[in-house]
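Peer 1: Fold the following and give me the result.
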Amino acid sequence: MSRSALWRVRAWRHPVAVAEAVAREPAGRRWPFAAREGLLDQVLSALGAAALGGPPTAVLLCGEAGAGKSRLAEESVERLVANGRPTARVTASASLAQIPLGALVALLGSGPGGSAALGEVGRDPLRLFALARDVVLARGTGGRLLLFVDNLPLLDAASVALVAQLLHAGLADLLATVRAGEPLPDAFLALWSGDRAVRVDVPLLSRADCDRVLAAALGAPVAARSAAELHRASGGNVLFLRELVLGARAAGTLAQVAGVWRLSAAPGGTPALRDLIAARLRGLDQAELTVLQRLALCQGLAVDELPGPDDRRILSRLDEAGLVGVEEMGERLFVRLAHPQYAPVITAGLSRLRAADLLLEQVARLEPVAGEPADQLRVAIWRLSATGSADPGLLLRAARVARAGHDFATVERLVAARDGATDDDAPEALLLLGEAQRELGRPAEALATLQRAAELPASARLRVRIATVRAAVLAYQHQRTDAALAVLREARRAAPGHEPALVTVAATLLGSAHRTTEALAELAAAGPPRRLGVDDRARWAVAAARAYTAAGRGTDALAAADTAVALTSGDATPTTHTTAGHSADALAAADTAVAPGGGEAGLAGQPHRAGPLMVRAEVLADAGRIDEGIAVARVALVRAVDDGVERVVCSAEWWLARNLLLAGRPRSAARWCRDVVSGARVHELPTLLPLGLAGLTVASAWLGDAAGAAAAWAQLAAGPDSAAEPRDPWLAAAEAWCQAVNGDARAAVGTLVRAADAAVERGHVAAAAALLHDAARLGQPGVAAAGLARLAEAADSPLIASRAACATAAARRDDAGLTLAAEWFERQGALLFAAEAAAAGAQAARAAGSARRAAALLARATALAARCEGAATPALALTEPAQALTQREREIATLAAGGLTSRDIAQRLRLSVRTVNNHLQAGYGKLGITGRDELHRALGRTA
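Peer 2: The predicted structure follows:
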């Protein structure tokens, strides 16, 4: 089944989505030019050389229909016109080609005598060329005329001859579009042999290009999976992409949630798109149309599965016409429609009975030989679509295959069609249904379904699978970790032979809840990995990597993460045909998605392929290999998007955002945090929503955006678990940075120190170190240095060691130590931390009377800060003119810049009003300003 089956066509159930839906796209609005800058440079460079009298004379833009050739040409012409280059446009078409000089009438009729003169000379080639020459020279005042011909091969013969004459005579240059597969008129072939023509191929949009185009067109980021679905549905065709977006906005299925555009159903396009596709299908005979209808209904077929004796010959014609695509899979040839958007147009006029007959023909042909799981899935879907029912056993087997391919909408459809069958397979069917409900964003239904499954008699292995999923839903969707652990304990008593695997699951849940000491104890109880099977070893390694990195055991964490990736790597597995487009590896593996704090235990088969990569991304970053961690996180996100599980996509986005923050890239981190918030709201992911908001709060604060940080924190603080204990370290960091950016650094440090103490009690060394380092970054290294030193001594982590060294050096005002810390941070990829350490080192060197060393460190801090996407943390302010302020002067000046009166500041800091005013006056003198109104500028903050 196609990937579009993963989308549920349903109305928005979430008020936030309705509230944030925007107005429909204005008719005729032109999309911004994006993702083609390199091609534009090629065209302008070539035409610039031609304008100076050198080669080439012609630039041809070649590509498929809808690839964006005309838009690229138009953008090129606009740039040239803005620079004074004279141009003229000619649009060719099949209808104008029936009229001699039809495409050139408007251009030639603009000369002396108008269209009447053209009529007089039209039959005389010499007079016609003379007229054309006069028009071109008149239009080309100030330079040689550039003639832009859209659809060059569609020019009539007379127009071709005349344009070629102008080019060969050196009177004009040519910019033309040529559709792929269409022959170039003979008159222009000589340009190639004389090196007077340049060909620029205009490809279809890549996925990355599609992301850029969508963000530019919609004015805000598009959710990763929605962008991937739009790319798949459009095939990278710019024209199709635009019509799909317009259609989805008109239908209300593309709307903003938390500032991110997101699809709620498969994009359907506009009537204009359907008319365009229908025009391509005109002229087909009934046999050809029948083959296309069969392919549309079946979502592709093997060539030998087509029933008609002439179907192979018909496929050849359709392939040559560009209506189907044939690909080799293993030893068989499979054929699909050339574009996903053809299917709804092809089946639009098909009666229900005729569609059922075609599907049942394919069932009769495939069912007797459907030994492969993928074939059983196709048979079940075809029979279900044709008749509304199928054998319960077949439906269950098909549901297993759909679940392995992460097609949870199809899983739900297949299980529901069993119509509540109460056979021995009922517990497994309910398990599959519960999983599907969970992945489709309905956790309450999922928990109820899984409870029903748990009450039915089942094998020990199946009971373990049911318990595992129930525990995951309780922990991650309902935030009831202790209840989840109780379910696992009950399963361990009922199925003692599966205890090691269940202990691993418990360790994973505890690690996700930041209960590191307990997680390590469970992992030790599970025994050495060699006692487990391959799949359970992979899950053990995922859980161990998370727990080890949290405990500061970097070497052990890296070894475990590498093991998990190696055990779950299936990249070398050959691809086989399935209706969902998944590889044989995907069909053989069951999903084990990684949840917000770590890896969630799986059900059967291998862990989800994106999960171990997410864990490895975290481990690498915490080991001081941040750039590597970001690269791995990006790969994990791509794989999660390809697999189509929204919960896993949100998790991958979070790990990417988290690593980008460590790298000192708050603007990029904020972009992905918004994706997390958007996805978590739509798909009811309560553990990911606060993480996304926390990351957004921190990123906004690091950018100096006090209002943005406060807005994100307000949403986070309104959550049901914002005050729960033990508290998630990220929530504590968010609160502290919101306090700091809004002027209350003292309260922020207190928040951080308390959270660090709690993290130490739970064994979460990495979190405690990060929190204490934040306290040092907010101007209190003395408060953090001792605790960080103890953590670094007990840990095996270069990043923790660097945090501790930086805090100790800052507390001692040791410029040499701060210089060394800056070097360590920079090597590890933590550029913001490096910039802050260098800035603090400059201040310490200045205080020690070493002006030269201070200047060098300040220059280094400034250069590092310039690579941090506009970060404006308090420590970076030392690179601004305010660097001479004392800590108390800076604190008071920051509060005053935030709008507090001297009395308000005095009450908050427990000082007298006179003391506050004295510090302000001292600060004004150091900053070279006269009053409060200038504080924002002087402190380098935005008003």
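
Peer 1: can we go C-alpha only for contacts and neighbour counts from here?
Peer 2: Will do.

Peer 1: List the residues that contact residue 421.
Peer 2: Each residue near residue 421 by C-alpha atoms under 8 Å, 6 or more residues apart in numbering is listed here: residue 392.

Peer 1: And it, how far from residue 569?
Peer 2: Distance, residue 421 to residue 569, by C-alpha to C-alpha, to the nearest Å: 37 Å.

Peer 1: what's the next secondary structure element after the longest strand anywhere in the chain?
Peer 2: Scanning the chain for the strand with the most residues, using DSSP state E, yields strand 172-179. Remark: after strand 172-179, the chain's next helix or strand is helix 189-193, criterion DSSP states H and E.

Peer 1: Show me which residues of that following helix are buried.
Peer 2: residue 191 (16 or more other C-alpha atoms under 10 Å).

Peer 1: That one: how far from the chain's middle?
Peer 2: 44 Å (C-alpha atoms, centre = their mean, to the nearest Å).

Peer 1: C-terminal to it, what's the next element?
Peer 2: Using DSSP H and E, the helix or strand that follows helix 189-193 in sequence is strand 197-201.

Peer 1: Alongside the first, I'd like the structure of this one:
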Amino acid sequence: MRDRWPLTGRADELGTVADILASSDYRGIVLAGEAGVGKSRLARESVARAQRAGWTVHEVAATATARSVPLGAFAHWSQGLEGSSLALANLVITKLTADTGPGRLLVLVDDAHLLDELSALVVHQLVLHRAASVLMTVRTGQRPPDAVTALWKDGHLRRLEVRPLTRQHTCELLESLLGASADQACSQRIWNLTQGNALFLRQLVEQEQDAGRLLRRDGTVVWTGGREVSPSLMELVEHQTGAVPRKVLDVVDFVAIGEPIQVACLMLLVNPDVIEEAEQRGLIRTSADTVQMGHPLYAEVRMKRCGPVRLRRLRGQVAMAMKDSRGPADLARRGLLWMESDLPPNREVLECAAGAAASLLDFGLAERLYRGAADAGTDSDAQVQLAYSLLMQRKGDDAEEILDAIPAHDVASSAFINDVILRAANLLWSKRDPAESWRVIDAALIGATGERAAQLLAFRANQLALAGRPAAVIEVLAGVHYGLLDDFGATIGLCAETLAYGELGRPDEACVKAAACYRVVRKTPHGSFLAQPLTEFHAFALAVAGRTAEAVDVAERHRCDSSSEPATAQSVASSIAGMAALFSGDLRAAAGLLPVHPGPGMAEADFLLVNSFQRFYLLRAQVLARLGKVEEAESTLEAAREYGHAAYEYVETTGILAQAWVAAARHRLVQARQFACQAAEFARDHGQAAREVWCLQTAVQFGDTAVVPRLAELAAVVDGPRAALAWRYAAALASDDTGELDELSKDFEAMGDLLAAADSAAHASSAHRRAGRRGSGATSYTRAEKLASRCGGATSPAIVGAQVAIPFTQREREIAVLVVQGLTNREIAEAMSLSVRTVEGYVYQACAKAGVAKRTELSSVLPTAVR
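Peer 2: Here you go, the predicted model:
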């Protein structure tokens, strides 16, 4: 491998060098960049190409050792020469240019910032007198001789900044070297350490290969073991940074320990002049008000070189200097530094840091900090917060142990996160025992008044919302005064009401509750956690009512706002946007936003991801089925079931609808309609009127017209455009009203449900053909195709059915499809709950309309999609 390092990601730079050498505008080019980015490698490749093009090339390598010797870089041409400095320079130039054609001499000067003054004069004169073209490399942050600097400042040479490799090019280089792509964890770790520095990348990869830690598994390279920096890599980094004064190393060490560290904080620790020197050397870099390491490996090396005693002392100094920190990230980092320093435990500092870590969804760090605070003596409220951090990490047994040790009378009565609520929450989520969780709240409600009663009822509303009992949520919270709740408790109650009103088909009231909740969420340190369910419930309330564009806007705005939040929050925000995209019929966007797969670490994932994964993955199964990817949809549905949770009854319909769409994708329409109606029945039993409309609309899209009476009832009580449109759709399909079906396609499109619009147009096309209006049928089908394409290539029973030009009835087409798929008449009868004789009759009629003699010949008249 060591002899096969290809030049990757430098096509643009190579082209620029070639263009400059061929141009008369410049006499050469300067490749400038940080140490190790690949300037010399790029220069050598450019020189090799120039030689192949007929150039004569002389190579000069400047070194720190030769810098003390006049003409040290040109020693090969200056041996035996005598005279004044200018005369010597001219003699060297004469030797260099001897026996070369005019305009075809290229001099490569590597590390030109290390040239001695006389060698620099030679280069300057070569360029000035147009005796040769020059290609030189210089290191950013180093001061070259004035004669060299003048060459690009005066416009004789073009200066080109050579940047580190991009992450994409780093991955490409790794793949070409290792003969296989690296898995995500491996490529991420290598990128984090090298940041595109080609020299560090090479040394690191060779080190890890020699150590046997870069292994190929199932065709993918994985990085095993720890992230130890080898002595050779440490020496390389230290060589690249050069000899650094002790005072500058102090700056580097402080930044390595505390990065990103505030400039004001660093200036409390070291002299500003020394900070400037460290920055000029490229060891650190400043951005706005913060300071970071110049390269990640610098931090790795310095942390290795510092002994544990020095590290503990420096951490303490940085922590003390951060006394004015305000942001949650800085507060959490200060607490961690304090805990790992030589400072005595400080309860106030560590508890404040733990709360900040929890607000960043880093509950593992919050746990460490709360446990560290215990060494300084902590109170019951802090123990409650520790139990909360354990709960959010799904450490149910540990949380219960902490709660059992807390005296109930010591817990603050005003906090929603208290011992009783946490015990019920632990039972609900970690222990997966909703019944016992309810019993805890029931027992606590006996005799409860004031703040405690309000807290318990808010949590009860949350239990009811998850259980799919929206009317009960409204009833319970009607007696709760939100002024008695802290921000966390108010958010829990308002979230439950947002979902409940959405389920009941009252989107305006859902929006009012959501708006009130957003105002509270913005004030609470738990905002990045609580904003997720709030946005999900708000977007759902709008989408299920048919206010699709608003739902997409809410979800996308939240996804944008979450871009700077922790990765968990970003992931859930993307899933919420995927849900909204599915409701709008944008299957391509939904497939890109909804979670792709559980991954091997899902079992250990945090609270937010684990408890949201199932419902979003069920939506992904629907997306895949609607795209006709049946096998993927089935495997996704199966994976989602593995993460089912007894507390989440309210999403039961989502899973049943996923089954319905999978059945529909397999052209099992009777089964698909049965699933859709089963989902609707569940929603009706739970009072989820808006969700029931969604399920019944799906049944209509599968061709079920028996739902017309129920949709008429729902249209009278469910607000938003969806209920009325679904009722009209069912009625039009039942009466083969082609004009109304065509109009409904436009109305669904205006509402924002493109897939329903495509299905309505497809149903219109089939109805037109049955009525003998082939032209109208073709027009409607063309519209259905265009809408399906806008959905991302959607398919559905209605769209596939419209591809059949023969005027089959719906039942004839369904049976013909099952015949083509190889089912016997008896199997078809069982699947459709018909007698075998009835099936035989339909098969006969279908064959007659198709003009074929045998049932086996039906495949010749049906579209490929159903075969």
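
Peer 1: so what number do they get for TM-score?
Peer 2: Here the TM-score for the pair of chains, by TM-score structural alignment, normalised by the length of structure 2, is 0.75; 828 aligned residues with a C-alpha RMSD of 6.0 Å.

Peer 1: what's whichever strand or helix holds residue 444 of structure 2 in contact with?
Peer 2: Taking DSSP H and E as the criterion, residue 444 of structure 2 maps to helix 434-445. With C-alpha under 8 Å, 6+ apart as the test, helix 434-445 of structure 2 has contacts from 420-421, 423-428, 453, 456, 460, 463, 646-647.

Peer 1: how big's the offset between that helix and structure 1?
Peer 2: Here helix 434-445 of structure 2, set against structure 1 after superposition, deviates by a mean of 3.7 Å using mean C-alpha distance after the TM-score superposition for structure 1.

Peer 1: What's residue 511 of structure 1 aligned with over in structure 2?
Peer 2: Aligned by TM-score structural alignment, residue 511 of structure 1 pairs with residue 465 of structure 2.

Peer 1: oh sorry, the question was meant for residue 432 of structure 1
Peer 2: In structure 2, residue 432 of structure 1 lands on residue 385 (TM-score structural alignment).

Peer 1: Next, work out how far apart the residue most central in space within structure 1 and residue 277 of structure 1 are.
Peer 2: Note on structure 1: the residue nearest the mean C-alpha position is residue 224, at 3.0 Å, using C-alpha atoms, centre = their mean. Using C-alpha to C-alpha, residue 224 of structure 1 is found at 27 Å from residue 277 of structure 1.

Peer 1: Share the number of residues neighbouring the match of residue 511 of structure 1, please.
Peer 2: Residue 465 of structure 2 has 27 neighbours, counted by other C-alpha atoms under 10 Å.

Peer 1: For it, pull up the helix or strand it's in.
Peer 2: helix 450-466.

Peer 1: Point out the other elements, helices or strands, that that helix touches.
Peer 2: Counting contacts by 3 or more C-alpha pairs under 8 Å, 6 or more residues apart in numbering; DSSP states H and E, helix 450-466 of structure 2 packs against helix 419-425, helix 434-445, helix 470-477, helix 487-503.

Peer 1: possible to save the ones you listed as JSON lines with distance to residue 780 of structure 2 and mean neighbour count?
Peer 2: Listed next are those as JSON lines, based on distance: least, C-alpha to C-alpha, whole Å; neighbours: other C-alpha atoms under 10 Å:
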{"stretch": "helix 419-425", "distance to residue 780 of structure 2": "53", "mean neighbour count": "24"}
{"stretch": "helix 434-445", "distance to residue 780 of structure 2": "50", "mean neighbour count": "17"}
{"stretch": "helix 470-477", "distance to residue 780 of structure 2": "40", "mean neighbour count": "20"}
{"stretch": "helix 487-503", "distance to residue 780 of structure 2": "34", "mean neighbour count": "28"}
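
Peer 1: JSON lines please, covering those helices and showing distance to residue 44 of structure 2.
Peer 2: JSON lines is the format used below for those (distance: least, C-alpha to C-alpha, whole Å):
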{"stretch": "helix 419-425", "distance to residue 44 of structure 2": "65"}
{"stretch": "helix 434-445", "distance to residue 44 of structure 2": "69"}
{"stretch": "helix 470-477", "distance to residue 44 of structure 2": "71"}
{"stretch": "helix 487-503", "distance to residue 44 of structure 2": "62"}
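
Peer 1: before we move on, the earlier item: ok, the match of residue 511 of structure 1 touching residue 502?
Peer 2: No: contact status for residue 465 of structure 2 versus residue 502: not in contact, 10.9 Å apart, counting by C-alpha atoms under 8 Å.

Peer 1: Can you list the residue ranges for helices in the stretch 301-450 of structure 1?
Peer 2: Applying DSSP state H, counting those that start in this stretch to the stretch 301-450 of structure 1 gives helices spanning 311-320, 342-346, 352-366, 373-387, 392-404, 408-416, 426-439, 443-454.

Peer 1: want to throw the ones you listed into CSV with distance to residue 545 of structure 1 and mean neighbour count?
Peer 2: Output for these, formatted as CSV (distance: least, C-alpha to C-alpha, whole Å; neighbours: other C-alpha under 10 Å):
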stretch, distance to residue 545 of structure 1, mean neighbour count
helix 311-320, 50, 16
helix 342-346, 46, 19
helix 352-366, 46, 17
helix 373-387, 34, 22
helix 392-404, 25, 23
helix 408-416, 29, 23
helix 426-439, 25, 25
helix 443-454, 28, 20
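
Peer 1: so what's the nearest residue to residue 529 of structure 1 once chain neighbours are set aside up against?
Peer 2: Using C-alpha to C-alpha, 6 or more residues apart in numbering and skipping the chain neighbours, the partner closest in space to residue 529 of structure 1 is residue 537 (5.5 Å). Counting by C-alpha under 8 Å, 6+ apart, residue 537 of structure 1 touches 529, 530, 564, 567.

Peer 1: Out of those, which comes closest to residue 791 of structure 1?
Peer 2: residue 564 (26.9 Å; C-alpha to C-alpha).

Peer 1: quick one: secondary structure of the aligned residue in structure 2 for the closest one?
Peer 2: Under the alignment defined by TM-score structural alignment, residue 564 of structure 1 is paired with residue 517 of structure 2. Under DSSP: H, G, I helix; E, B strand; the rest coil, the three-state class of residue 517 of structure 2 is helix.

Peer 1: ok, now how distant is residue 517 of structure 2 from residue 418 of structure 2?
Peer 2: 21 Å.
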